[in-house]
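Novice: A predicted structure for the sequence below; I have some questions about it.
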Amino acid sequence: MKSTTTIIAYAFVLMLLISCTRNQSKSISNDEDINLAKIDSKVIDGRIPKPKSIRKQGVQKYIDTLHIPSKYVVTIPLEINERKIDIRLLLAKSEDLLRGKNYTIAEIEEGTSNFLPKSAYRCIEGTIELQHWQTINNGSYYYTYGYYKDKEFRENEFVSRKRMTFRNRDYNFITIIDMDNDGYEDLLILDLASSMRDNDMYQFYKWSEKESKFIFVPDFFDKAAFYGWDKTGKYLITGVSYSRERKLYKNKIVRGKLKTIDQCIEYAVSDKFCW
């Protein structure tokens, strides 16, 4: 009987030793968990893998992203009529994930200069978000942040001062130019929200010397797309493009309004072009 009791006691002690050993190994392996717990998951793109699958290089990659803020501001500098206007664009990380990437959402920051009416800011904001060829929404939030950090958070590539030549697609969506030849620079802003395929719609903002600010000119292009200037740079080309044809108008500006002086139709099956 005594030997049986002794055996049971030894077995119990052995089980305690095994349990302690297991608990000790768990606490050691969880040291990595404790270190990772210090990382704020709200500012990390993607999920942190389980400790077993973590490599030192992978951990370093996530740690390197901790300095990236969830919001930051990019300045679009405009110099118009000897005045400087800074459009401040607030960029933020969206909560929606597409293929594991946090995409960037944009909005005009409050307190921006009142030289432009609210409609202009809304147009700029919407166009930036829909501009697929720009950096914004072209990659992850971290890629976008890195891009603007390298540019010191100033974006000059949005703005152009050249006349958009018809058939030349190389231009930016904010154009500073004297449209009506009154000696003051005006603004053309690409309105992607209202555009269709092959039909780029623009909003025209005329500078008012009297009010010292820009005034929106509705229906300036008469609900037609704006394709740029002709080769001479004197006439504006507008029109509407369909799948099989494109109806074009050559215009000049008379008393602040477009006046059509010629029109032409281009067909998809033909290699003949207007002007």
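Specialist: Structure received. Bear in mind that the values here come from a model prediction, so they are computed numbers and not experimental data. Numbers count the residues shown, from 1 in each chain.

Novice: contacts, neighbours, all on C-alpha from now
Specialist: OK.

Novice: I'd like the distance between Lys84 and Phe12.
Specialist: 83 Å (Cα to Cα, to the nearest Å).

Novice: alright, now check it against this:
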Amino acid sequence: MTEAATRGVEPAGSTSSPRADFGRAVRDTIPVAMGYTPLGAAFGILLVNSGLDWYWAPLSAALIFAGSMEFLAVGLITAGTPLLQVAVMTLAVNFRHVFYALSFPMQLLRGWGRRLYGAFALTDETYSLLATIPRQEMTANRLTFIQLLSHAYWVGGSIIGALLSFALPSSIQGLSFVLTALFVVLAQDCFYKRKDSAPTLMGLAAGFVALGVGERSFLAVALTVYVAMLLGWYLLQRKRSAGEEGT
């Protein structure tokens, strides 16, 4: 009997039951639920107060599932924005997901159905959450459950907000900060769990650089600077490893 088995710990790379993976996914997504539910409610309130029927909130949350773009889409739709402009705006807002896909554990997912949903449900928050979980502990079921639960929180929150909008004032301040607070919690958790703090520090540095550019280009500049720093750090690590092997 192995040491891991005597301690009741599953060896790295072993499979676990769907029920156990679901329980882990529920615990993993508690911070996401605390952010998605009130933020989804804010989206539902905004949508109904903009003159759209309440059922567009859960429908949009289920089919689009892109928080920042959904908020932006409400204004674009109510303003009668041309479809081509909406498409260009969507590409610009969600282009950051190209970088997420580079390290998303797609190889764990088997079958086109799971893979398509994995790509569709890859959001900022689920990506940040997955970054805090060691790869050897991640399974296909756990990954899918994390995305399904996060999606459910967003849809559920939008339904709550759409229904509550009929009884609440037309303007509620402060709900939009929930998303920022969620990222702070996820970044803090990632910092504590990772042995190497360099990626977190580089992310902070990239953010400060982007602040000097302005709000409109903040995200694009921050991502570009961060990717450049990561690439430089990776090349430096490779150079050091090659030097150690040569000595």
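Specialist: On my side now, so go ahead. Not measured: the values here are computed from a predicted model.

Novice: Quick TM-score on the pair, please.
Specialist: Overlay of the two chains. TM-score (TM-score structural alignment, normalised by the length of the second structure): 0.27; 121 aligned residues with a Cα RMSD of 6.4 Å.

Novice: if I look at Thr78 of the second structure, how far off is Ala61 of the second structure?
Specialist: Taking Cα to Cα, one finds Thr78 of the second structure at 17 Å from Ala61 of the second structure.

Novice: between those two, which one's more packed in?
Specialist: Ala61 (24 against 12; other Cα atoms under 10 Å).

Novice: Might you report the residue contacts of that one?
Specialist: Applying Cα atoms under 8 Å, 6 or more residues apart in numbering to Ala61 of the second structure gives the contacts Glu70, Trp154, Val155, Ser158.

Novice: Next: Tyr72 of the first structure.
Specialist: Leu90, Leu91, Ala92.

Novice: Check Ser158 of the second structure too.
Specialist: Taking Cα under 8 Å, 6+ apart, one finds Thr37, Leu39, Gly40, Ala41, Ala42, Phe43, Gly44, Ile45, Ala57, Pro58, Ala61 in contact with Ser158 of the second structure.

Novice: list the helices and strands the strand or helix carrying the third one packs on?
Specialist: In this structure, Gly40 of the second structure is located in helix 30-49 according to DSSP states H and E. Using 3 or more Cα pairs under 8 Å, 6 or more residues apart in numbering; DSSP states H and E as the contact criterion, the elements in contact with helix 30-49 of the second structure are helix 56-63, helix 67-78, helix 140-164, helix 177-193.

Novice: now the angle from it to helix 67-78?
Specialist: Interaxial angle of helix 30-49 of the second structure relative to helix 67-78 (axes from the mean of the first three to the mean of the last three Cα atoms, to 10 degrees): 10 degrees.

Novice: quick revisit: please check the contacts of Ala61 of the second structure and keep the buried ones.
Specialist: Glu70, Trp154, Val155, Ser158 (16 or more other Cα atoms under 10 Å).

Novice: Could you point out which of these is nearest to Val225 of the second structure?
Specialist: Glu70 (26.4 Å; Cα to Cα).

Novice: wouldn't the closest one be in contact with Ser60 here?
Specialist: Yes. Using Cα atoms under 8 Å, Glu70 of the second structure is in contact with Ser60, at 7.3 Å.

Novice: tally of neighbours for Phe204 of the first structure?
Specialist: 21.

Novice: where's the spatially closest residue to it that is not a sequence neighbour, which helix or strand?
Specialist: Closest residue to Phe204 of the first structure apart from its sequence neighbours, by Cα to Cα, 6 or more residues apart in numbering: Leu188 at 4.9 Å. Element membership for Leu188 of the first structure, per DSSP H and E: strand 186-190.

Novice: Following that strand in sequence, what is the next regular element?
Specialist: strand 202-208.

Novice: Quick check: which helices or strands does the following helix or strand past that next one pack against?
Specialist: Downstream of strand 202-208 of the first structure, the next assigned helix or strand under DSSP H and E is strand 213-217. Applying 3+ Cα pairs under 8 Å, 6+ apart, we find strand 213-217 of the first structure packed against strand 202-208.

Novice: Okay, angle between the strand it packs on and strand 186-190 too, please.
Specialist: Using the same axes, to 10 degrees: strand 202-208 of the first structure against strand 186-190 is 160 degrees.

Novice: and strand 202-208 of the first structure with strand 213-217, angle?
Specialist: 140 degrees.

Novice: mind checking which of the helices and strands packed on helix 30-49 of the second structure is nearest Phe22 of the second structure?
Specialist: It is, among those and with distance given as Cα to Cα, helix 140-164, at 6.0 Å.

Novice: In that closest one, which residues are buried?
Specialist: So helix 140-164 of the second structure, judged by 16+ other Cα under 10 Å, has buried residues 140-147, 149-164.

Novice: and what of stretch 90-98 of the first structure?
Specialist: For stretch 90-98 of the first structure, by 16+ other Cα under 10 Å, it's Leu90, Leu91, Ala92, Lys93.

Novice: now, which of those lie within strands?
Specialist: Under the assignment DSSP state E, these contribute Leu90, Leu91, Ala92, Lys93 to strands.

Novice: so how many other residues sit close to the nearest residue to the last one once chain neighbours are set aside?
Specialist: On the basis of Cα to Cα, 6+ apart, the spatially nearest residue to Lys93 of the first structure that is not a chain neighbour turns out to be Thr104, at 5.0 Å. Burial measure for Thr104 of the first structure: 25 neighbouring residues, criterion other Cα under 10 Å.
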